[in-house]
Structures are given as structure tokens and as C-alpha cells.
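**Student:** show me how the following folds:
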Amino acid sequence: MSTQSHYPIGQPNTPWGESERLAWRKSTTIKRSYQEEVVPKIQKLANQFIIEQYGALSYDSTRYPLFSIKSQGWDNSKPTILITGGVHGYETSGVHGALQFLAEHASHYQQYFNFIAAPCVSPWGYETINRWNPNALDPNRSFYANTPAEESAYLLKLVESIPGKVLMHIDLHETTDTDESEFRPALAARDGIAYQPGEIPDGFYTVGDTQNPQLDFQTAVIDAVKQVTHIAPADDNNEIIGSPVVAEGVILYDMKALGLCGGITDCEFGTTTEVYPDSPTVTAQECNNAQVAAVTGALNYLIEHQLKTR
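**Tutor:** I've put the predicted structure just below:
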């Protein structure tokens, strides 16, 4: 079954050219406001953190400034934690979960860690509720040298500026029903390949790094999130989204090889969260809470198993 049976842009077995990318871009619409929903929450943190603009997207540099949130009184003797959200702009709880953690919980953990966060890497995607940027590029497959994705390039430069080594990077994502109904068919159409239907996992899971799994750490995140929402079960093939389940709710990707945000540092501990917001049993706030639980569970693990042994 080909994508083009379902997707209205492009011709069967033919990758998109510029005209198809333009047609796709024209099909998008603004559905919510980054300036009204996200930026005020960032600015509200200015009394607790250093807020810096690390770039602005050329699509509309006034509308889409990019902000980082950094610990005041940065202490090079402390380990550094990187939090990213909204790499896929449509994944709402990644953005608001990161901001909720910073507003409500980071003060407790700053005695142990420096924090730097980029809570909304893709504000155009946030506004249009899209996985891609306006050029039909996925920022979360674009973290590599000389990347054409502005969102990815700016974040890579921000990471290069971080003093010292990042101990942990947590990248906050969602897996939604629209991944299967819209984004995967669009991807197949864009690349001129056949669309193979898949399944959307019902629940939270994490993606660790094939090269550095840290399964005890991943399990600590899962255990923390269990208190907030349900964990995705393995399918009949013992997989989640086509990857083997290596521990409850945990799969692995080769982060750097795939150009994923989770591979932008050489951190010792890294995880990508995947919240499931389309469950009839959860609310938007519970999705945000699940992201917060993932961050706090990860940090509690580091305090218990890393800092106390140093």
C-alpha cells in the first residue's frame, strides 16, 4: 500500500521536489501561538534563571526567537543537566513539561546540578502542530554537521557553548495518534516510498542510546512515570514502534547515527521520553506531569547512584 493512496501531495514512487515541499508548506496553518502560550512562561522564569536568546528562525525572526534557560550562579564543579523539549513542535507536553519542571522543581535540584534547557526547539512546528519545519525537514533527524534544519543548527551551537561535560540529557517527546494518521504517511510520500502501516503504543516509553543504554537509569525513569501514567506494553513481537523492548517500556536507537537530538552530547546518561497524549484516560496536565516525573526520576537516580559515589 503506497502513501499516495492516502496522502494528497506528490506522485507515487517519486520523492518530493521543491514544488511538493511548497505545496505541503501552503497546506499548513497557524493553530496556536508560541508568543502567547510559551514565551510568557519562559520569561516568567527570569527571576530564577538566566534567559538568553540563542537564535531566531528565519521564517519569521520576530515571531520565532529561540530561548535557553540557564542556572544562575553556574558552578563548574557541579554536573550539568541538559533538558530539551519541542524538537517536534507538535509534541505539546515536551514543551510545557520542561517549563513546569523548571518552574516547580528545579530549585530543589540546583544544589546538585547546573541546568540548561531549550524548552521549545521548533516554535514554527509548535504553532502549526507539525513534526517538520517549513522545509519539510524533521529537526529530530537533522542533528549533524552542516545541517540544513535551522532548529537543529541553533541547538547544536547552544550545546557547543555549554561549559564542561553534560552528565545527563533528557529530551522530552510524545508519540501521538497523528504519527500514524499524518506524519508517517507524509514522510513516505516525501521520500517516494511505500507507506507501511504501524501501531501507536498505548502509554509512556523511553528511548535509550544503543551505544550507551544505561538500562538501570532508563528503568528509574519508567518507575517514576508509573506513578503518573501507564507504561506502553510491548506488541506481539515484543517491540515498540518496530524496535525490540529491552526492559519494561524501554527501546534503543543509535542516537548519533540517526541524527537524533538525544545524540547531541557525549553525556553519560541520556534518555528520550515518549508520552502518549491521545489516551482517553489521561489529560494534558497529566502528560505534563509525566514529563516532570521523568525528569525528577532521572535526577533522583543520579543523586542516589552517581553523586553519592563521587
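**Student:** make it CA atoms for all contacts and neighbour counts henceforth
**Tutor:** OK.
**Student:** the helix ranked longest in the chain: which residues count as buried?
**Tutor:** When the chain is parsed with DSSP state H, its longest helix is helix 284-305. If you call a residue buried by 16 or more other CA atoms under 10 Å, then helix 284-305 has these buried ones: 286-302.
**Student:** how far away from the center of its chain is it?
**Tutor:** 15 Å (CA atoms, centre = their mean, to the nearest Å).
**Student:** who are the packing partners of that helix?
**Tutor:** With contacts taken as 3 or more CA pairs under 8 Å, 6 or more residues apart in numbering; DSSP states H and E, helix 284-305 sits against helix 92-104, helix 215-225, strand 269-275.
**Student:** what lies in contact with the following helix or strand past the second one?
**Tutor:** In this case it means helix 215-225. Where DSSP states H and E defines the elements, the next helix or strand beyond helix 215-225 is strand 239-240. Strand 239-240 is touched from outside by 201, 232-234, 245, 251, with contacts defined as CA atoms under 8 Å, 6 or more residues apart in numbering.
**Student:** please give me the structure for this one as well, since I'd like to look at both together:
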Amino acid sequence: MNTTPAFYPIGTPGTPWSNVERAQWLSRQARRRSYESEVVSKIKHLGGRFDLEEYGRLEYGDERFPLLAIRSRNWKDNLPVVLVTGGVHGYETSGVHGALQFADQYAGKYPDRANLLIAPCVSPWAYERIHRWNPNAIDPNRSFYENSPAEESAALMRLVAPIRDRVLMHIDLHETTDTDETEFRPALAARDGKPFTPGGIPDGFYLVDDSENPQPEFQQAVIAAVEKVTHVAPADDNNEIIGSPVVARGVIEYPLKQLGLCASITNARYKTTTEVYPDSPRATPEQCNTAQAVAVCAAVEYTLSH
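**Tutor:** Down below sits the predicted model:
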């Protein structure tokens, strides 16, 4: 892991950012990859097998980003609904490509068992910048609530609103990276005028359950499937993962709705957030993508059999 910087280069320690610092931060963000060629093209390639929907369009300066979702063709109102989301944090690459891999390789198994709704890249501006925030220095994954300040979050909530009570399972695909500790957590502390306390990055896959409605057997079914593809993160010396108590092997809990997390946007019985570690010497990008796709498969199979 890289050495954590002693201070963040924008702002004054102890003072929250004003619009001046936010603009300074934005000026440092450079486009590093293409949403159109890496994501949109793959979604369009699936159009022969699924219904594609543009559920919103982001406008940031002179840039436009269509927000695209993949739906089961011949949607049946009598079937349960499964929701898959990825790329809420644009830099978490396997969340995006794992969702696309699931759609391409596995989603065809469920036409008579479930309606699938897949939003592979919720935050395309951040995908291109390999960043956690949107251009307003807002974290979409802390912004899933009424009157959200993040248009990425608001658009996804509008998409899901008509079926919110019909969703049986929602899996949200994420990563925990070394840059969480070297860039994104220091930036968050600087933005909010708070001290940065260095932490650790777990080496391996883990899940985040909903502390308000835990489903331990569901979580362990996903862990068991993913472990065949990549390794599970161990607890640290305090029996924690990223500061939260480990409630079962590879599982921690958050109050999803209270934190405004993506996995809180439906009333699904089964909810989970995956966390893959792409910087591990024991995992390749292909393994990370496959781990995400396998996690979705295991979550769907468990849900439909219970």
C-alpha cells in the first residue's frame, strides 16, 4: 500500500471547503477513460437480448452522459424483481464490468424466474475520472435520500421508484481500493474540515449487510460462491473490517438507509453491498469482474430459492 499523505493539498486543515476549494479540486480532475467506448458500447451490444432504457442524462459543463439501464425482455408482473447496481463510485471498476459480465454471461438464465433490472454505471462522469465523487465533490453513495444533491443518485431513485416495493433482492457492486486510503478518505476529511485518521485496507472480498434487516444466511451464500473465485477478507486484530465489527466471515453491517447508501433505495428483503479488493497481489482484474458476476448469481439463486 502507498504511504498516506500527511495532508491533502487543497484547503485549510480544520476548515470545510467553500466553493473556491471545490472549484480547485474540480480543476485537478482529468478524463482518463471513455464511458462511451468502455461501457455504453457494451450495453448497446446487449440490446438484442434485453430492453435498454435511458433513465436520465447528466449534464456537467459541456459534457453529456446518458444513464442506461438493462431490463429483462418480456417483463412479467407476476415475477419477483431483482436489482443490480454498479459504478455508484465510478472508480470502482469491477462493479461496472462485473454487472456487465453478469448481464452478458448469466442473466439469460432467469427469463421465467425473475425480472432483472441492471444499472451498470450509475456515475459515468466519475467512471471517466476514476473518482469517487461527482464534479460537485459529492459522494453519490451517501446521497440516496429525498431531494438528493447528487443527480446520479436522484436519477436512479426515480428509475426504481415504481418497483421499489416489488424488488426482492438488491445487490450493489463496489470495491475497496488502496486509493481509498491515499486519496479519497484524505479528500473527504479535507472537504469537511475534519482530521484524517489513517486506517487499513482489507485484502480480499467482503460484504456489507443491512444492520436494520440483517440476512446472515443470504450473505454467507454469496461469500461461499465468491470464495471459489477470489479470497475473502480476514478480520483485523480488532475483529473488524474498515472499522466495523465482523458479524460473520467476510461480513460487516451498516445502517443502509441512515447513511444514504444505494442498497437502501428499495424495500427488498435481501440487500447486500459487495466489496472487491482490486489492488491485491492475489487478484487480477478478470478475477475481480468475475467475483462480482458470481456474487450476483449467488444472490439471485439464493433469493429465488427462499
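**Student:** tm score of chain vs chain?
**Tutor:** Put the two chains on top of each other and the TM-score (TM-score structural alignment, normalised by the length of structure 2) is 0.97; 303 aligned residues with a CA RMSD of 1.3 Å.
**Student:** okay if I get the contacts of strand 239-240 of structure 1 as a markdown table plus distance to Q48 of structure 1 and neighbour count?
**Tutor:** Below are the contacts of strand 239-240 of structure 1 laid out as a markdown table (distance: CA to CA, whole Å; neighbours: other CA atoms under 10 Å):
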| residue | distance to Q48 of structure 1 | neighbour count |
| --- | --- | --- |
| P201 | 37 | 22 |
| A232 | 35 | 20 |
| P233 | 39 | 18 |
| A234 | 41 | 22 |
| V245 | 39 | 20 |
| I251 | 35 | 25 |
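**Student:** from the residues you listed, which is closest to E160 of structure 1?
**Tutor:** I251 (27.6 Å; CA to CA).
**Student:** what segments of the stretch 51-200 of structure 2 are helices?
**Tutor:** Assigned by DSSP state H, counting those that start in this stretch, the stretch 51-200 of structure 2 shows helices spanning 93-105, 124-129, 151-160, 178-179, 185-192.
**Student:** would you format those helices as a markdown table with mean neighbour count and distance to R49 of structure 2 included?
**Tutor:** As requested, these are exported to a markdown table (neighbours: other CA atoms under 10 Å; distance: least, CA to CA, whole Å):
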| stretch | mean neighbour count | distance to R49 of structure 2 |
| --- | --- | --- |
| helix 93-105 | 24 | 9 |
| helix 124-129 | 25 | 23 |
| helix 151-160 | 20 | 20 |
| helix 178-179 | 20 | 36 |
| helix 185-192 | 21 | 40 |
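**Student:** can you say which of those is nearest to E54 of structure 2?
**Tutor:** Among the helices of the stretch 51-200 of structure 2, if distance is taken as CA to CA, the winner is helix 151-160, at 9.6 Å.
**Student:** would you mind getting the average deviation of that closest one from structure 1?
**Tutor:** Mean deviation of helix 151-160 of structure 2 relative to structure 1 after superposition (mean CA distance after the TM-score superposition for structure 1): 0.5 Å.
**Student:** what about S77 of structure 1, how many neighbours?
**Tutor:** Neighbour count of S77 of structure 1, defined by other CA atoms under 10 Å: 10.
**Student:** residue in structure 2 matching it?
**Tutor:** Using TM-score structural alignment, the partner of S77 of structure 1 in structure 2 is N78.
**Student:** for the helices and strands packed on helix 284-305 of structure 1, which one sits closest to T281 of structure 1?
**Tutor:** strand 269-275 (12.8 Å).
**Student:** who does that closest one touch, helix- and strand-wise?
**Tutor:** Looks like strand 269-275 of structure 1 contacts strand 166-174, strand 205-209, helix 284-305 (3+ CA pairs under 8 Å, 6+ apart).
**Student:** so which of those comes closest to I116 of structure 1?
**Tutor:** With CA to CA as the criterion, I116 of structure 1 lies closest to strand 166-174 of those, at 9.7 Å.
**Student:** distance to K70 of structure 1 added to the helices and strands packed on helix 284-305 of structure 1, as TSV?
**Tutor:** Shown next, in TSV, are those (distance: least, CA to CA, whole Å):
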stretch	distance to K70 of structure 1
helix 92-104	10
helix 215-225	23
strand 269-275	19
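**Student:** compare those and give me the one nearest Y195 of structure 1.
**Tutor:** strand 269-275 (22.5 Å).
**Student:** sorry, back to before: to V225 of structure 1, which of the helices and strands packed on strand 269-275 of structure 1 lies closest?
**Tutor:** Per CA to CA, nearest to V225 of structure 1 of these: helix 284-305, 5.4 Å.
**Student:** which one is A283 of structure 2 nearest to, not counting chain neighbours?
**Tutor:** Spatial nearest neighbour of A283 of structure 2, excluding adjacent residues (CA to CA, 6 or more residues apart in numbering): T230 at 6.8 Å.
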